[in-house]
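Peer 1: sequence first, predicted coordinates after that:
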Amino acid sequence: MEEKTGPSERELANRLLGIVNASWMTQAVSVAARLGIADLLEAGPRTSSDLASACGCNPGALHQLLRALCALGICVQRERDLFEITPMGRLLGSNARYSVRSWAIYWGGAAWEVWARLQESVRTGDSVRSKITGAEGFEHLEKDPEAARIFNQGMVEMTRLIAADVARAYDFAGKRVVDVGGGYGELLATILETWPDARGVLFDMPHAISEARARFEARGLSGRCELVTGDFFASVPEGGDVYLLKSVIHDWNDERAKQILLCCRRAMSAQARLLLVERVMPERLEPTPEHQAIARSDLNMLVALAARERTFGEFEALLRAAGFDRVRLLPAGAFSLIEASPS
């Protein structure tokens, strides 16, 4: 008789429960971010009662949260009531170079409400977020400055993790780079810092551009970058050498994505290039961290925007339908660059 190999059914059940119950981690970290725990512990260890006074919480309840954060490696409990932030926990701080504070607040807040209705999107194919906000796409951010601030800063934090890889993966030397839908401009700013002879145009909605101005000034880049507001479904600035779109096309279904690409095509000269920065969906997903990140983003596109991540073949077909050819795929770390030329 052959011996059974692989995990037992009970082991698999426990592994599955780890996945099912993982939501507590999102909420614990998100609450810690909203309360500013990392900033409060920046100067050194503090007691939970002291922290409770500082952030207006019930002392016993905050003690429970801090213990949970210790289990996640966010804090360390030095004595019964004394807690210290860890190097990873510092990344929930406002001033950390690679802070993910705003993303944690967004993911455990506005996104949480949307994800709770995933089944509805799976049944209908519709965006749940548009039903909650009463607005399509990102229009709701124009009416809610605080939501816009958290979302856009969360995008800065996510982009910062890959910006250097993208900037080094492509030749931007001497180019005029039009960043379409670039938010606060984190990627464009990194490209300009990496390529001193490049110039930029940041193009987005008013809620993003209004904040971007001070950021480019603070980095000494305001003289090399124009800031333009507009609607990329209607038109985009002309005269660019590279039209850069990071995580824009995945936000929209094929019809709407084609509209954006057609606007870019109309603005481009024959010598200009389109450069998409996107996750590329594999033909088959496996249970790996890399594929899980793509799957999470894919479902997030569904519930938020009735959109999806695409395979390279799907990107290529979409680009050709919008008047592009010579499509090629370039690696850039966790994301990929998809370059296309006007037909």
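Peer 2: Received it, and whenever you're ready, just let me know what you need.
Peer 1: all contacts plus neighbour counts: C-alpha atoms, from now on.
Peer 2: OK.
Peer 1: where do the strands sit along the stretch 51-200 of the chain?
Peer 2: In the stretch 51-200 of the chain, strands defined by DSSP state E, counting those that start in this stretch lie at 75-79, 82-85, 176-180, 199-204, listed in chain order.
Peer 1: now do the first one: distance to the chain's middle.
Peer 2: This points to strand 75-79. 31 Å (C-alpha atoms, centre = their mean, to the nearest Å).
Peer 1: what do you get for the shortest one?
Peer 2: In this view, strand 82-85 has its centroid 29 Å away from the chain centroid, taken as C-alpha atoms, centre = their mean.
Peer 1: the structure to be compared is supplied as follows:
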Amino acid sequence: MDIQGNMIRSTIQGFSTSYLLYTACELGIFDALYQERRHVSLLAEELAIDEDILFRFMRPLVALKYVNEEKNYFNLLPLGERLAGQAKDSLKDFLLFTGRQAMPYWSKLCEAIKMNKIPYQLVEKQPYFQAQIQQNEKFEVFHNMMSKTSEQLQLDTYFAAKKDWHCIKTIIDIGGGSGEIIVKFLEYYRNAQGVVIDLQHVQQKAEEKLALYGFDSRCTFQAGDFFHAVPRSGDLYILSRILHDWEDEAAITILRNIAESMSENSALTIIEKILPEVIEGNASHLYMTDLNIWTMCGGKERTQSQFEALFHQSDLKIKALYPLKEDDYLIEIVKKDFEYQEGII
């Protein structure tokens, strides 16, 4: 058996598995089978798909253990349940975002590298985040994916180490989207009021989500642009998964604006992935994530030393580093001018 050849062929055809899952999601297969067994003929009728094509389409889903089949009846297995929109820990929005936005840009990877361009630029006419403002369909896909990802973020490690819940009065979430992250902080910092800062087109969704969570009395939305100014008077600032969207010069601009608004008692919490300082075989998914963020919008994932270089140029420094789940870290930052007692943990 050609083990190496089979491994290479499997990797080469990985794109087809991605398209298989994405298409199943777009067709509504996972949603239709969620907690309900279906005969192939009924499923085909409900989804308006040719029965023979549907059965052939379902076979690899069965082989890959996303779906179970018995006597032409199909039901979801645990992997398939994660791709149904009804699931609490659903990855449906991430899959739709990947299929609708990331995959077309990756198809231009070779051409873009040769031309020294971002793959996104060979597909779209507008900068990535400008398209989110002007094209509602793109905004919906991006927003749903980011909201679900933020909902699933676990900050237990950070909160378990903190003892200052009564000291924080004002929390400002910069680029906070519809508020999924700041809600987690407000639940811990029970005496605090919150402000979500983001572009105007996010306001309606943010206010709806804050009301849904029951935090509309403690948190407001304020339209703003972190490239121009950041509100003062924050005890705690949040910057969650923002810096990786931007190259270094833009990231430094964001950080400097925040630093100028921080007082000697303010802290900035940054949530990002951190790459290993040297290439590690078990970090291949992080390197692919780094390429993906560049392909999408020209951003980058960074090592700790690369983050430290950004902070140094922004008059900031690391106070503590908290590992979270799923390769995320919370980096606690203070202004460089002020001394602190804690070390990096």
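Peer 2: Structure received. This one's a predicted model, so the numbers in the text were calculated from it and none came from an experiment.
Peer 1: any idea how far the aligned residue in structure 1 for Leu43 of structure 2 is from Ala43 of structure 1?
Peer 2: Taking TM-score structural alignment, Leu43 of structure 2 has Leu51 as its aligned residue in structure 1. Distance, Leu51 of structure 1 to Ala43 of structure 1, by C-alpha to C-alpha, to the nearest Å: 12 Å.
Peer 1: Gly174 of structure 1 now?
Peer 2: Counting by C-alpha to C-alpha - Gly174 of structure 1 and Ala43 of structure 1 are separated by 44 Å.
Peer 1: more neighbours: which of these two?
Peer 2: Under the neighbour definition other C-alpha atoms under 10 Å, Gly174 of structure 1 and Ala43 were set side by side, and Gly174 has more, 13 against 10.
Peer 1: which residue, other than its chain neighbours, is closest to the match of Leu43 of structure 2?
Peer 2: Leu40 (7.3 Å; C-alpha to C-alpha, 6 or more residues apart in numbering).
Peer 1: for Phe151 of structure 1, same thing?
Peer 2: If the residues on either side of it in the chain are set aside, Phe151 of structure 1 comes closest to Tyr106, at 6.4 Å by C-alpha to C-alpha, 6+ apart.
Peer 1: was I right about that neighbour contacting Gly154?
Peer 2: Yes: applying C-alpha atoms under 8 Å, one finds Tyr106 of structure 1 in contact with Gly154, separated by 7.1 Å.
Peer 1: and Leu329 of structure 1, what pairs with it in structure 2?
Peer 2: When structure 2 is aligned by TM-score structural alignment, the residue opposite Leu329 of structure 1 is Leu321.
Peer 1: which residues touch the closest residue to that match other than its chain neighbours?
Peer 2: Excluding the flanking residues, the one nearest Leu321 of structure 2 by C-alpha to C-alpha, 6+ apart is Ile331, at 4.7 Å. With contact taken as C-alpha atoms under 8 Å, 6 or more residues apart in numbering, Ile331 of structure 2 is in contact with 269-272, 318-322.
Peer 1: and what of Leu96 of structure 2?
Peer 2: Leu96 of structure 2 makes contact with 22, 25-26, 141, according to C-alpha under 8 Å, 6+ apart.
Peer 1: which of these fall within helices?
Peer 2: With helices taken from DSSP state H, the overlap with the contacts of Leu96 of structure 2 comprises 22, 25-26, 141.
Peer 1: just those residues now: which is nearest Thr220 of structure 2?
Peer 2: Val141 (23.9 Å; C-alpha to C-alpha).
Peer 1: mean shift of the helix or strand encompassing Thr11 of structure 2 relative to structure 1?
Peer 2: Take DSSP states H and E as the rule and Thr11 of structure 2 turns out to sit in helix 3-12. With mean C-alpha distance after the TM-score superposition for structure 1, helix 3-12 of structure 2 departs from structure 1 by a mean of 1.7 Å once superposed.
Peer 1: what stretch of structure 1 does that helix fall on?
Peer 2: Counting by TM-score structural alignment, helix 3-12 of structure 2 pairs with residues 11-20 of structure 1.
Peer 1: chain center to that stretch, what's the gap?
Peer 2: Taking the mean of its C-alpha atoms, stretch 11-20 of structure 1 sits 28 Å from the chain's own mean (C-alpha atoms, centre = their mean).
Peer 1: what's the counterpart of Ala33 of structure 1 in structure 2?
Peer 2: So Ala33 of structure 1 corresponds to Cys25, using TM-score structural alignment.
Peer 1: spit out the contact partners of that match.
Peer 2: Cys25 of structure 2 neighbours (C-alpha under 8 Å, 6+ apart): 31, 83-84, 92, 95-96.
Peer 1: please dump those into JSON lines; it should also carry distance to Gln134 of structure 2 for every row.
Peer 2: Below are the contacts of Cys25 of structure 2 laid out as JSON lines (distance: C-alpha to C-alpha, whole Å):
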{"residue": "Asp31", "distance to Gln134 of structure 2": "29"}
{"residue": "Leu83", "distance to Gln134 of structure 2": "28"}
{"residue": "Ala84", "distance to Gln134 of structure 2": "28"}
{"residue": "Lys92", "distance to Gln134 of structure 2": "24"}
{"residue": "Leu95", "distance to Gln134 of structure 2": "22"}
{"residue": "Leu96", "distance to Gln134 of structure 2": "19"}
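Peer 1: which contacts among these does structure 1 share?
Peer 2: With both residues aligned by TM-score structural alignment, their matches' C-alpha atoms under 8 Å, the contacts of those that structure 1 also has are 83-84, 92, 95-96.
Peer 1: farthest pair in these?
Peer 2: Of all pairs drawn from those, the one with the longest distance (C-alpha to C-alpha) is Ala84 and Leu96, at 11.3 Å.
Peer 1: can you report how many residues neighbour the aligned partner of Arg59 of structure 2 in structure 1?
Peer 2: Matched to structure 1 by TM-score structural alignment, Arg59 of structure 2 sits across from Arg67. Counted with other C-alpha under 10 Å, the neighbours of Arg67 of structure 1 add up to 19.
Peer 1: show me the contacts for Arg67 of structure 1.
Peer 2: Contacts of Arg67 of structure 1 (C-alpha under 8 Å, 6+ apart): 75, 77.
Peer 1: tell me which other helices or strands whichever strand or helix holds the match of Leu329 of structure 1 touches.
Peer 2: Element membership for Leu321 of structure 2, per DSSP H and E: strand 316-323. Here strand 316-323 of structure 2 touches helix 156-161, helix 304-312, strand 328-335, going by 3 or more C-alpha pairs under 8 Å, 6 or more residues apart in numbering; DSSP states H and E.
Peer 1: if you set the cut-off to 6 Å instead, what comes out?
Peer 2: Judged by 3 or more C-alpha pairs under 6 Å, 6 or more residues apart in numbering; DSSP states H and E, strand 316-323 of structure 2 is in contact with strand 328-335.
Peer 1: many thanks, I have nothing further to ask.
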